[in-house]
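1. Below are the sequence and a predicted model; questions follow.
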Amino acid sequence: IAAGDAAAAQRALTLAGALEVPQAQIAPVALRLRQLQARRAGLDALFAQAVSAQQQGRLDGSPDSALPLYQRILTLAPDRTDALEGREDALTDLLAQARQALARDALADAAVLLAAAKRYDAGHADVPLTEGHYHRALEQRRQRAQGLLRRGRLAPAARDFTAVLAAEPADVVAQRGLEQVADEYAAQAGRQAADFQFDAALQSLQEAKTLLPGAAAIAQAEQAIARARDAQRSPETGLSRSARERRLRALLQRVAAAEAQQQWMTPPGASAYDAVRAAQALAPRDPRVLQAAARVVPASQRCFEDELRNNRLRAARGCLDAWQALTPNGDALAGARRRLAQRWVAVGSERLGQEDAAFARRAQDEAHQLDPGLPELAEFTRRVKAMTEQR
């Protein structure tokens, strides 16, 4: 009875009766045997339910699924070979389903199935194989998302980063990637607003908000849209065609005059940059305006490099914003944003060492606005948070 062998116990009890062992001794043992047989009958019924559920493909997910039933049996009778073998087969099927989910790109489904299998038996023979498939699929999806982002295909990149996060919510690469997609949507909204394409700008802005509601770039895009609306409502936008042309020529003459005096970015309001921006608000697609902007761009780039070299980071940001306003799609902009973000982190780290937590937080915010995917930003953010919590 102690070993769970009801048949052997029954034979021994029958022999005891034949040998005329006193009933007072037989009765309590017979009671224990009946209790064992009742338990075995209950476990047998559970085993039958488990087998039936397994045959129907109901492996996990509810109390009457195969694996939970096998687990109940093994909790009460750990040595039941039939239940151990049944669980082994059910886990083999469950892990096969996980690999099938990976084959159809369903990362989140695969993650759930793999985690369930490991809860029941992390040492199952098929776990390493399935985990290998899973991690390769994750890495492929990450790389595909990053490639799509580099090519400017924001919607599919967002879908891939989101798929990775659905499977692995703490995945740092996917989190940063989604931040970059949101920032790109916000930047796109700003460019569309500059061309008075407000429906498209609002759509891009909404995409950014959906992906990352608290992104710093969203506030910048909202400001850009507001400025563009103000420009559209200005008296100049209601000018007749001839009056608009006269105004545009006057602005272009101002650009030329400022260029002749090397007044590229200063003085404020009278620089070549200011005249170009006024012309862009009036006729953003006019070839003459585009040519004037192209001439001023090198000045904004020189301004950025000079200010960055002298560690005047806020001034460098102003030059960078001017550069971006003139050529929103410039190839070198991303690199410039990263360099400025790195400089903010470097200066912020130095000030953090001097226990200037307020400046370090500002540096963190500036770097995040410029380049949320900056590799060294995560560690800097952790250090800033640690110092803030100490205070």
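-> That came through, no problem.
2. Every contact and neighbour count from this point should use C-alpha atoms.
-> OK.
3. quick check: longest helix of the chain.
-> Looking across the chain with DSSP state H, the single longest helix is helix 23-55.
4. Now do the next helix or strand after that one and helix 23-55, the angle between them.
-> Downstream of helix 23-55, the first helix or strand assigned by DSSP states H and E is helix 66-76. Orientation of helix 66-76 against helix 23-55 (axes from the mean of the first three to the mean of the last three CA atoms, to 10 degrees) gives an angle of 160 degrees.
5. Any buried residues in helix 66-76, and which?
-> Of all the residues in helix 66-76, those buried under the rule 16 or more other CA atoms under 10 Å are Ala66, Leu67, Pro68, Leu69, Tyr70, Gln71, Arg72, Ile73, Leu74.
6. and the longest helix of the chain, how far from the chain's centre?
-> Centroid separation between helix 23-55 and its chain, computed with CA atoms, centre = their mean, to the nearest Å, is 52 Å.
7. Buried residues, it. List them.
-> Residues of helix 23-55 classed as buried: 29-30, 33, 36-37, 40, 43, 46-47, 49-51, 53-54 (neighbour count, 16+ other CA under 10 Å).
8. Counting by contacts, list what it packs against.
-> Here helix 23-55 touches helix 6-18, helix 66-76, helix 81-103, going by 3 or more CA pairs under 8 Å, 6 or more residues apart in numbering; DSSP states H and E.
9. okay, pairing it with this:
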Amino acid sequence: MTSQEPDTQSQGRQRREPSLGRFDELRFAKPADRTPRTSVTQRVLSWDWRWILTALLLVLMLLLVLRQPLSNWLWPQTRAERLHERAARALAQGRLTAADGTGARELYSAALALDPDRTDARAGLDRVGQAALAQARAAISRRRFPQAHEALELAEDLSVPRAQVETLREQLRRNEAASVGIDELLKTAAAARGNGKLEGADGALPLYQRVLELEPGNTQALEGREDTLSDLLQQATTRLDAGDLAGASVVVRRVQQADAGHVELPDALAALARAAESKRKQGDRELRRGQLTKALENYGAALLVNPEDAEALNGVQAVATAHARRSERHAADYRFSEAEAELRQARTIAGSSAAQSPAIAQAQEHLARARQSQRQSSTASTPTASQRTRVAQLLADATRAQARGDLLTPPGDSAFDKLRAARAIAPHDPRVHAASARLVPAAADCFSDALRANRLVRAGGCLDARRALEGDTATVRESRRELARRWLALGDQRLGAGELQGARAALDAARTLDPATEGLDALAERLRTALLAPAEQGRQ
């Protein structure tokens, strides 16, 4: 009975059936997006639509501004067509050429450069040439002669048939002659010549030339120009006689430009060449005497007549070499300001060839070594104990070498080399000075003995030793002149024996020792003649 009691009770209450409720009132949670996002995507999603619109507008503006360059780059044919169209418009407007590139000629040329196979661009240039002829005709008829000349020049530049251009040019010349008054020009030119005014804007020569431009066959103008050129050549002769080679050269060159076939011109050119040769030889003499400034002036005068004169150019380089050698001598005496000045002069004279000059390079090295030697001397003013011992040893070796007669040889073990090494270590050491003084007579004897034995190369070495020991004294200079004379005599002997190279070497040695040695010019001229003889015989 107990099992049935619940059922009875539930029936007494109202039964509720289960229900799902209203679906339209349900609110579902959004599922989390588990897809990974890149930083770029996140930035794009975070942009505001206004910024995106602004960026798009900027891109559109850039495309509008750059549409022409982009079009030219992507489609060059389109640019050539546009140039052709612009050129055609310029031609139709009569704007044949323009300095700013907007003329028909320039535009057609630009189109042709972009596409060389365009026949229409070539045809356009031909039309420009014919239009230039038409403009020239119109300018002549309106008596606008400068414009006519410009139009004819344009037509000629565009390869218009020469016959067409010359026909119009002759017509222009006749019209100009009729307008300016040839007779009046001739009278003005004759009056200018009578007053001695041969050149200048209203001088006789330009006036006669103006008439001949208008009437090339005008006899009076031809004769007047001939007489005027003769007057100018007379002025050149007067300047030449006064030693003004530069002024004479300028006048003769002007005459040559005006009329290269003038009857008196060959004589004037020959006189100019003789004067240039005289200047060149005078430069050689001044160079041998050591007068470098005067030598350079004379070589320069010769080069005014002929800038390619090989001998004058060599003379200029010889002057530069002489300055370089002077620099070496000053550097050896520690006179550095004078050495630098001479070296600068050498570089200036040598010009573009200074870098290839052995003499200048040697002078630079010598100057650097002299500076280093001076620095070493100043720092070595108080030699150490070991240096003093070394100096004593070197001086003892020098004494023994001198006793053996080894003044200059063998290299490194000679008395002079040992003394030089000691001087490099302790230049102010009294013992070094005493040894130098003792070696001076030996060096003088060495020079005299070598000279008597005709051993000129050894005599030169002995002379160098004397100069290093004594300095450039009067005695050393006289010995140098004596050695130069001996070399000159040897050169004369070698030349007489037909040994041309030996003669040249002896001549160079004499010139190096003493450029003012008497007889150098004569031997040099004889040697030059002897060297030319085989070449002339070969041509015969």
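-> Great, that's in hand. Predicted model, so just to flag it, every value in this text is computed and none were measured.
10. Which among the helices and strands packed on helix 23-55 of the first structure is found nearest to Val172 of the first structure?
-> With CA to CA as the criterion, Val172 of the first structure lies closest to helix 81-103 of these, at 20.9 Å.
11. Please identify the deepest-packed of the helices and strands packed on helix 23-55 of the first structure.
-> Comparing those by mean neighbour count (mean count of other CA atoms under 10 Å), helix 66-76 ranks first with a mean of 21.
12. relative orientation of it and helix 81-103 in degrees?
-> Helix 66-76 of the first structure runs at 150 degrees relative to helix 81-103, counting by the same axes, to 10 degrees.
13. From the contact counts, what lies against helix 66-76 of the first structure?
-> Checked by 3+ CA pairs under 8 Å, 6+ apart, helix 66-76 of the first structure has helix 23-55, helix 81-103 packed alongside it.
14. Could you export those as TSV, including distance to Val345 of the first structure?
-> As requested, these are exported to TSV (distance: least, CA to CA, whole Å):
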stretch	distance to Val345 of the first structure
helix 23-55	56
helix 81-103	39
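15. who's in contact with Gln291 of the second structure?
-> Under the criterion of CA atoms under 8 Å, 6 or more residues apart in numbering, Gln291 of the second structure has no neighbours.
16. Looking at the first structure, name the residue matched to it.
-> Gln291 of the second structure maps onto Arg153 in the first structure, with residues paired by TM-score structural alignment.
17. what's the spacing between that match and Arg254 of the first structure?
-> Distance of Arg153 of the first structure to Arg254 of the first structure, given as CA to CA, to the nearest Å: 39 Å.
18. cool, Pro235 of the first structure as well?
-> As judged by CA to CA, Pro235 of the first structure and Arg254 of the first structure stand 19 Å apart.
19. quick one: which of these two has more around it?
-> With neighbours defined as other CA atoms under 10 Å, Pro235 of the first structure and Arg254 compare such that Arg254 has more, 19 against 9.
20. In contact with that one, which residues?
-> Ala272, Ala275.
21. Go through the strand or helix carrying it and flag the buried ones.
-> Element membership for Arg254 of the first structure, per DSSP H and E: helix 241-260. Within helix 241-260 of the first structure, the residues scored as buried using 16+ other CA under 10 Å are Arg244, Arg247, Leu248, Leu251, Leu252, Arg254, Val255, Ala256, Ala258, Glu259.
22. Just after it, pick out the following helix or strand.
-> With elements assigned by DSSP H and E, the helix or strand that comes after helix 241-260 of the first structure is helix 272-282.
23. Which elements pack onto that next one?
-> In terms of contacts (3+ CA pairs under 8 Å, 6+ apart), helix 272-282 of the first structure is packed against helix 216-233, helix 241-260, helix 287-309.
24. Kindly reformat those as JSON lines containing distance to Gly123 of the first structure.
-> Below are those laid out as JSON lines (distance: least, CA to CA, whole Å):
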{"stretch": "helix 216-233", "distance to Gly123 of the first structure": "45"}
{"stretch": "helix 241-260", "distance to Gly123 of the first structure": "73"}
{"stretch": "helix 287-309", "distance to Gly123 of the first structure": "56"}
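25. Out of the ones you listed, flag the one nearest Phe380 of the first structure.
-> Each of these has some distance to Phe380 of the first structure by CA to CA; the shortest is helix 216-233, at 17.4 Å.
26. mind listing the helices for the stretch 1-150 of the second structure?
-> 5-12, 39-46, 49-65, 67-74, 76-92, 104-114, 119-141, 145-157 (DSSP state H, counting those that start in this stretch).
27. mind putting these in a markdown table, distance to Ala535 of the second structure and mean neighbour count included?
-> As requested, these are exported to a markdown table (distance: least, CA to CA, whole Å; neighbours: other CA atoms under 10 Å):
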| stretch | distance to Ala535 of the second structure | mean neighbour count |
| --- | --- | --- |
| helix 5-12 | 154 | 9 |
| helix 39-46 | 89 | 9 |
| helix 49-65 | 76 | 11 |
| helix 67-74 | 66 | 12 |
| helix 76-92 | 64 | 19 |
| helix 104-114 | 55 | 22 |
| helix 119-141 | 57 | 20 |
| helix 145-157 | 49 | 19 |
